[in-house]
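Student: Could you work out the structure for the sequence below:
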Amino acid sequence: MQHPIGEDTPQADVDRRARLYLLIIFGAILFPNTSGSHMSLRYLRYIDDLAEIGCYSWGAAVLGYMYRGFCRCSMGTRVEVPAFCSLLQIWVWTRLRPFQPIPADPPADYLTVPMPYARRWSRGVRRRMETHHSLLPFRDQLDRMTAQTVCSYFGFTRLTT
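Tutor: Sure, this is the predicted structure:
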């Protein structure tokens, strides 16, 4: 059993645990595969030097990985997308109003307690008002959207070709 990290914990142990957590975040959350039980070790080389980890563009890497996963899924017989779909879900909720859940009133400490960006959609959401497991309403909403509607969501004033 591991002991909690404290003031007297050797730096080597802290670094080892940090690398383990980062490997889990990279291999199982940000860059998952469809096996469900295996994790790629290709990210080990990026977490060798913890001081350098902030020099990489992880957001662009996750976005590229998602694009590649969706592309492969759309062209073949795959039924699972190897991507961090929660990130896509938050992006859709932010950009496409027909898909936004109905958030409850913000908590009293909303302005004083820093919260992750995605938390505003999950805190106090009225679950009975949403259509979580029904694909047809989402498809209907997408079919009803016009190019001008999409442009207005992104702040464009007119279409360009």
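Student: From now on I want contacts and neighbour counts done on CA atoms only, so please keep to that.
Tutor: Fine.
Student: and the spatially closest residue to residue 30 that is not a sequence neighbour, how many residues sit next to it?
Tutor: The shortest distance from residue 30 to any residue other than its chain neighbours is 5.4 Å, reached at residue 84 (Cα to Cα, 6 or more residues apart in numbering). Using other Cα atoms under 10 Å, residue 84 has 19 neighbouring residues.
Student: Show me which positions of stretch 51-66 end up buried.
Tutor: By 16 or more other Cα atoms under 10 Å, the buried positions in stretch 51-66 come out as 62, 63, 65, 66.
Student: Before we compare anything, build this one as well:
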Amino acid sequence: MLEDVAIILGLSTNGMPVIGSTFNNYEALEAECLDKFGVAPRKTEYRGNFIKLTWFRGLKDRLVLVDDIHIQRYVKCHIMLLFGTVMFGDKSGTEVHWKFLPLLHNFAGIIQFSWGSACLAHIYRVLCRITRVNCKEIDGPLTLLLTGAWICLPFLAPILGNPRLFPIANRWRNWEQIGHPYRFRSLFVWKAYAIGRIDLDVIPFEIRRIRLFGVS
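Tutor: Predicted structure coming up:
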């Protein structure tokens, strides 16, 4: 649900819809990258409508944060990396669709989009696709799916790291190194975010406000 996206990933579920046009030619991709980052990927750094995540990582590492323009480019690189991994990742895990670039045109307005709603819609689409008999892989915001399962099915979850971290997904950071001992004998938690399981002071006010009152 939208509440899960807000609590687990810390994404706003209110705001403008994440919509826009998608062009499938290199000239449009190049123009968007030049506008957002001052440089464009070479032919070896993109495939069709997808830009390799290594291009964004390399650009992010090379940027020197000497002024607001470079800081904004750094943040936009980070956002595109989040899109390509946590929020809208594809099965390759190495690329991100460049259709998101136009949404970053107004840097101050990035926060005004309902990224949480888009992320939830994406996972619903993924879950529909995996019901097909010929589907063998899954992509999308798997952090949301996995963390949601660990919260509601605690007998599956590794031991928590820091229980007061927010967003909740951060609580299982480096979970492979923590081990897999079962925490509870409960099969299912009906009220995953009830008082006693999550301290209210851990949840930022803007997220708690959305959760409790449903307002922007």
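Student: Quickly note the distance from the residue nearest to residue 30 of the first structure to residue 27 of the first structure.
Tutor: 11 Å (Cα to Cα, to the nearest Å).
Student: Please work out how many residues are found near the alignment partner in the second structure of residue 97 of the first structure.
Tutor: Using TM-score structural alignment, the equivalent of residue 97 of the first structure in the second structure is residue 154. Neighbourhood size, residue 154 of the second structure [other Cα under 10 Å]: 20.
Student: Quickly note the distance from the residue nearest in space to the middle of the second structure to residue 117 of the second structure.
Tutor: Most central in the second structure under Cα atoms, centre = their mean is residue 87, positioned 2.8 Å from the mean C-alpha point. Separation of residue 87 of the second structure from residue 117 of the second structure (Cα to Cα): 11 Å.
Student: likewise residue 78 of the second structure?
Tutor: Counting by Cα to Cα, the gap between residue 78 of the second structure and residue 117 of the second structure amounts to 20 Å.
Student: Kindly report the same for residue 191 of the second structure.
Tutor: 21 Å.
Student: Equivalent analysis for residue 72 of the second structure, please.
Tutor: The gap separating residue 72 of the second structure from residue 117 of the second structure is 24 Å, by Cα to Cα.
Student: My read is that the match of residue 97 of the first structure contacts residue 189, right?
Tutor: Yes - here residue 154 of the second structure reaches residue 189: they are 7.5 Å apart, a contact under Cα atoms under 8 Å.
Student: and the aligned partner of residue 141 of the second structure in the first structure, what is it in contact with?
Tutor: Counting by TM-score structural alignment, residue 141 of the second structure corresponds to residue 84 in the first structure. Going by Cα atoms under 8 Å, 6 or more residues apart in numbering, residue 84 of the first structure touches 29, 30, 31, 32, 62, 66.
Student: And the fifth one? What does it align with in the second structure?
Tutor: In other words, residue 62 of the first structure. By TM-score structural alignment, residue 62 of the first structure lines up with residue 119.
Student: Leaving out the residues flanking it, which one is nearest to its match?
Tutor: In space, and not counting its chain neighbours, residue 119 of the second structure is closest to residue 87: 5.8 Å by Cα to Cα, 6+ apart.
Student: which position in the first structure aligns with that neighbour?
Tutor: Residue 87 of the second structure maps onto residue 30 in the first structure, by TM-score structural alignment.
Student: can you pull the contacts of its match?
Tutor: For residue 30 of the first structure, the contacting residues are 62, 83, 84, by Cα under 8 Å, 6+ apart.
Student: would a markdown table of those with secondary structure and distance to residue 103 of the first structure be doable?
Tutor: As requested, the contacts of residue 30 of the first structure are arranged in a markdown table below (DSSP: H, G, I helix; E, B strand; the rest coil; distance: Cα to Cα, whole Å):
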| residue | secondary structure | distance to residue 103 of the first structure |
| --- | --- | --- |
| 62 | helix | 27 |
| 83 | coil | 26 |
| 84 | coil | 23 |
